[in-house]
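Asker: structure for this input, please:
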Amino acid sequence: MAALSPRSGRRARAALALVAASLTAAGTITPGTAAAAQQNIARVDDNGIAGEVVHFAGEGDTAASTTLFNLRLDGDSAVGAYCVDISSEVDHEAAYIEAAWEDAPEEGGFLEYAAEVNWVLRHSYPSLGLDRLRTRAGIPSLDTEQAIAGTQAAIWHFSNGVSLPDPGGEGPAASLEPGERRGRANSAEVRALYSYLTETAESTSEPAPSLTVEPERVSGTGASPLGPLTVRTTSAEPVQVSVSGAESAVIVDGSGTPVSVVRAGQEFFLRLEDEVPAGAAKVYAQAAKAKVEAGRLFIGKDGVSTQPLVAAERGTVAATASATVTWDLASASPSVAASPSAEAATESEAGPSRPEAATTPGPEPSSSSPVVIANDKQPERDLPLTGTWVGAIIIAGVTLVTAGVAALVLARRRRRN
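Answerer: Got it, this is the predicted structure:
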């Protein structure tokens, strides 16, 4: 039996549950503090908005379903998000964290055209409202499903090298009126939006993270204030700062005055009392209302394997970031600076540097290495639910229930006679 997509699997489980419940009713079956440390965890809701199925150039009918995912940043804030790797599945149970594009899983292979993907996200739906997008792209009949499909297809063009067929290569679809579609061809609106986005895209820089503390690691001697540290944030309000792991430590500004809040770009230090033993502490920054910009990448926390998602609109989130501060009184140097080992650790954690963005459209797919489409993006073909094995299970269950009820009625009549 062919493997089921997650979507089909959920329907199958629901169908089986319905049958089991029905048979039970008929009397034929008898039923038998680490969390606090996790900051800025995002998750993918199940209520994404489906777009049209897109069909790719090449032999056969290679197609994929499209979705504008609902990425929940926290309990009060969510943003629309697209996937950037057609070959990966979304794990709805996975914890996501905001990350730089250079921190994306290496197997994704989509860093080369990240700058073009960022342009698409900032110039298409939903970052631009549907009416504005219709005007800019010159597609007055564009609807929401088509906007999602055209945008996702353009992203995959740059991130995975897939392309939609040229209008002349779609056969009868080349002459379709707006809103029309024959067979498995892309709708005229999806094709037009895809062409507009891929042909107009420019190299666009990655948006700033919602909150960071720089550098991530600082070391020095306990005899002097340790730092400087700097908060970078999209929040317009001051950011709260605190320290954990050193009871006698105090956060101070450049003049040595204790502070509990700092503004973006302001330098601050960690001051220790005299004769404190060598050790380490965490410095935390918390922003109540930081902005997550369109183009920010979200990946599985701690290397969890799941589809990388990219924010498609601006959102607001309560964010937390931290830096590690270490000190050693045995050090002979009174200066305070990031140690070579700390710099090496930071570089190692950050991953390889991002290559220069290309200014040309993404590569065309190779016939020798066809694109691999993840199971959760495999489109459900034109078979209705009752035409699948899931439908057959439901029908069989209803038939058994009916038979069971009939048998009970017949048995009661015999006892009465």
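Asker: can we go C-alpha only for contacts and neighbour counts from here?
Answerer: Noted.
Asker: buried ones in the helix ranked longest in the chain?
Answerer: Counting by DSSP state H, the longest helix found in the chain is helix 389-416. Within helix 389-416, the residues that count as buried by 16 or more other C-alpha atoms under 10 Å are 390, 391, 393, 394, 397, 398, 400, 401, 404, 405.
Asker: who's in contact with the fifth one?
Answerer: Spelled out, it's residue 397. The contact partners of residue 397, by C-alpha atoms under 8 Å, 6 or more residues apart in numbering, come to 19, 20, 22, 23.
Asker: quick one: terminal-to-terminal distance for stretch 193-209?
Answerer: By C-alpha to C-alpha, to the nearest Å, the extent of stretch 193-209 from end to end equals 29 Å.
Asker: quick check: residue 6 vs residue 258, distance?
Answerer: With distances taken as C-alpha to C-alpha, residue 6 is found 53 Å from residue 258.
Asker: ok, now residue 266?
Answerer: Distance of residue 266 to residue 258, given as C-alpha to C-alpha: 14 Å.
Asker: before we move on, back to that, pick out the most distant pair among the buried residues of helix 389-416.
Answerer: Using C-alpha to C-alpha, the two most remote members of the buried residues of helix 389-416 are 390 and 405, lying 22.8 Å apart.
Asker: contacts for stretch 34-49, please.
Answerer: Applying C-alpha under 8 Å, 6+ apart, the set of residues contacting stretch 34-49 is 67-74, 92-98, 145, 318-321.
Asker: quick one: buried ones out of those?
Answerer: 67-74, 94-98, 145, 318-321.
Asker: which of those fall in strands?
Answerer: 67-72, 96-98, 318-321 (DSSP state E).
Asker: rewinding a little: now tabulate the buried residues of helix 389-416 in a markdown table and tack on distance to residue 227.
Answerer: Below are the buried residues of helix 389-416 laid out as a markdown table (distance: C-alpha to C-alpha, whole Å):
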| residue | distance to residue 227 |
| --- | --- |
| 390 | 62 |
| 391 | 65 |
| 393 | 66 |
| 394 | 66 |
| 397 | 69 |
| 398 | 71 |
| 400 | 74 |
| 401 | 73 |
| 404 | 77 |
| 405 | 78 |
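Asker: before we compare anything, build this one as well:
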Amino acid sequence: MFAAFSVQRRKRLAGRVAAAVLTSGLIAGGSIAGAAVAAAEEGPQHQGGASATLNGLTTYDRAVLHADGKDKELPAGLFEMAVDGGGTLKTYCIDIHNPTQQKAKYLETSWDQTSLGRNKDAGKIRWILQHSYPQVDDLAGLAKEAGAGALTKETAAAGTQVAIWRYSDGVNVEALDPAAEKLADWLQEKAQNLEEPKASLSLDPAAVSGPAGTKLGPITVRTNAERASVNAPDAAGVKVTDKDGKPVTEAADGTQLYVDVPAGTADGSATFSVQATTSVSVGRAFSSVSKSQTQILAGSSESTVSAQATATWAKKGAIPALSAKKNCAKGGVDITATNEGDESFSFELMGFKYSIGAGESKTVTIPVAEDQAYDFTIDLPGGEKKTFKGVLDCKTTSSTTPTGGQQPSSQPSPLSGGTTSAGTSGTGGTGDLAETGASGATPMIAGIAAAFVLVGGGAVFFLRKKKSATTGQ
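Answerer: Presented below is the predicted three-dimensional model:
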């Protein structure tokens, strides 16, 4: 279809996006903004699960990266994160060319929203995690099975990280310690593809809508916890119930929740949360809300996990429910709008206007450059606004990677961890976490360039239109 576009048509489309970018504040401070008027401050979108803060590289030894005819020595091993609400995570890097940011915030993420989604060997990384340190803490037994001589925690962590990098980033990397290198080779050879682990906690969908006087939903709970607590909505008189209208305070995997809005309730919206304590499954991805290297889970204590859902209602007119999700396969962000009202709902974004009829759902894929921060704001009925923000990080090579045979970065990801003197290992210190990364100017230029390239090629938006599968009851 797009091939039939005329040159003039493409120029007009490019002009529309250029005008939107340059005159409506779509690029501001390195971020893409969906409207000139800011909405109330909202955090980055999270599909649910654990959220944590990176403490640093804590158990590591040395490795060498062979790239562009040069050798780069770097630390390799386990990172540690502190979970919001309590708990500790152990992670390895799956993003060797990108740096870490000091005390970066991370969110549990599905594979398809990271580089793992397009990696045919992603399941092998999970196998490695399950068959090596720290999941296997019998280091003597692990060394014997791998023919690796003697392993310490540091060399076992380094060998495991090296094996992971070979599959996550496709790089030529070796552990400096002979035992660690033998472990890495054994793990790489033995690895088998496993399925992606399930989320610790999520709600599907994360947004529902409908007329006041009905039960909005269902919203399905997905969790690996035995039970989760359901917190009351932040709106007077509105309750979370089962399909029969009985209030619900606890849920398990597969529980269906509804938001019961009494008749006569003034138009509005409410948010409720579900919370649990559980061990996050090994192999879950963690992406940063800033630009910090993507991580994969190697071990979890009992940790606090949570998810939120929003319900919107009105007496009449358009009643939209909006949600957003990164789409790495298409290089953008999917914004899904469902309208359970009796009138059409329209909104503008990036210079284009969309209309969702009564009872319909539509998904729009907004193109975003790799490593680009985005900030989309959509006007809702009644003067309210909905904001979606985050960073698109779908590739293992930074968009700021220099060309001409130079190193990927002055401080590639492993060098952002704590180090001692060259050739030594370390445990327990957070070290000197790098605060380097993409410059403020580069994402802005990349965002503008990507907009023109995508528009010029015609592949600007991907839309899916369907009748809503869920209605208020």
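Asker: got a TM-score for the pair?
Answerer: Between these two chains, after superposing, the TM-score reads 0.64 (TM-score structural alignment, normalised by the length of structure 1); 311 aligned residues with a C-alpha RMSD of 3.8 Å.
Asker: element containing the counterpart of residue 197 of structure 2 in structure 1, please.
Answerer: Aligned counterpart of residue 197 of structure 2 in structure 1: residue 207 (TM-score structural alignment). Remark: residue 207 of structure 1 resides in no helix or strand, with elements defined by DSSP states H and E.
Asker: out of everything not next to it in sequence, what's closest to the residue nearest in space to the middle of structure 1?
Answerer: For structure 1, the residue nearest the mean C-alpha position is residue 309 (2.3 Å; C-alpha atoms, centre = their mean). Distances taken as C-alpha to C-alpha, 6 or more residues apart in numbering place residue 83 nearest to residue 309 of structure 1, at 4.6 Å, with adjacent residues excluded.
Asker: so the one you found sits against residue 310, correct?
Answerer: Yes: the pair residue 83 of structure 1 / residue 310 is scored as a contact, 6.3 Å apart, by C-alpha atoms under 8 Å.
Asker: which residue lines up with residue 304 of structure 2 in structure 1?
Answerer: Per TM-score structural alignment, residue 304 of structure 2 is aligned with residue 318.
Asker: run through the residues that contact its match.
Answerer: Applying C-alpha under 8 Å, 6+ apart to residue 318 of structure 1 gives the contacts 40, 74, 286, 287, 288, 289, 290.
Asker: roughly how far apart are the spatially closest residue to it that is not a sequence neighbour and residue 319 of structure 1?
Answerer: Of all residues not flanking residue 318 of structure 1 in the chain, residue 288 sits nearest, at 4.5 Å (C-alpha to C-alpha, 6+ apart). According to C-alpha to C-alpha, residue 288 of structure 1 and residue 319 of structure 1 sit 7 Å apart.
Asker: what of residue 295 of structure 1?
Answerer: Per C-alpha to C-alpha, residue 295 of structure 1 is found 17 Å from residue 319 of structure 1.
Asker: what is the burial count for residue 237 of structure 2?
Answerer: Applying other C-alpha atoms under 10 Å, we find 11 residues neighbouring residue 237 of structure 2.
Asker: what residue of structure 1 takes the place of residue 135 of structure 2?
Answerer: Checking TM-score structural alignment: residue 135 of structure 2 goes with residue 127.
Asker: that match contacts residue 315, correct?
Answerer: No: judged on C-alpha under 8 Å, residue 127 of structure 1 makes no contact with residue 315 at a distance of 10.5 Å.
Asker: assign residue 442 of structure 2 to helix, strand or coil.
Answerer: Classification of residue 442 of structure 2 using DSSP: H, G, I helix; E, B strand; the rest coil returns helix.
Asker: ok, the contacts of residue 318 of structure 1 in structure 2, which still hold?
Answerer: Compared against structure 2 with both residues aligned by TM-score structural alignment, their matches' C-alpha atoms under 8 Å, these retain 40, 74, 286, 287, 289, 290.
Asker: let's see which of those end up in strands.
Answerer: 286, 287, 289, 290.
Asker: and the first one, what's its match in structure 2?
Answerer: Mapped onto structure 2 by TM-score structural alignment, residue 286 of structure 1 lines up with residue 275.
Asker: in this structure its match contacts residue 225, no?
Answerer: No: between residue 275 of structure 2 and residue 225 there is no contact under C-alpha under 8 Å: 9.7 Å.
Asker: list residues touching both of those two?
Answerer: residue 201.
Asker: hang on, the earlier thing: aligned to the residue nearest to the centre of structure 1, what sits in structure 2?
Answerer: With the correspondence set by TM-score structural alignment, residue 309 of structure 1 lines up against residue 295 in structure 2.
Asker: no more questions from me, cheers.
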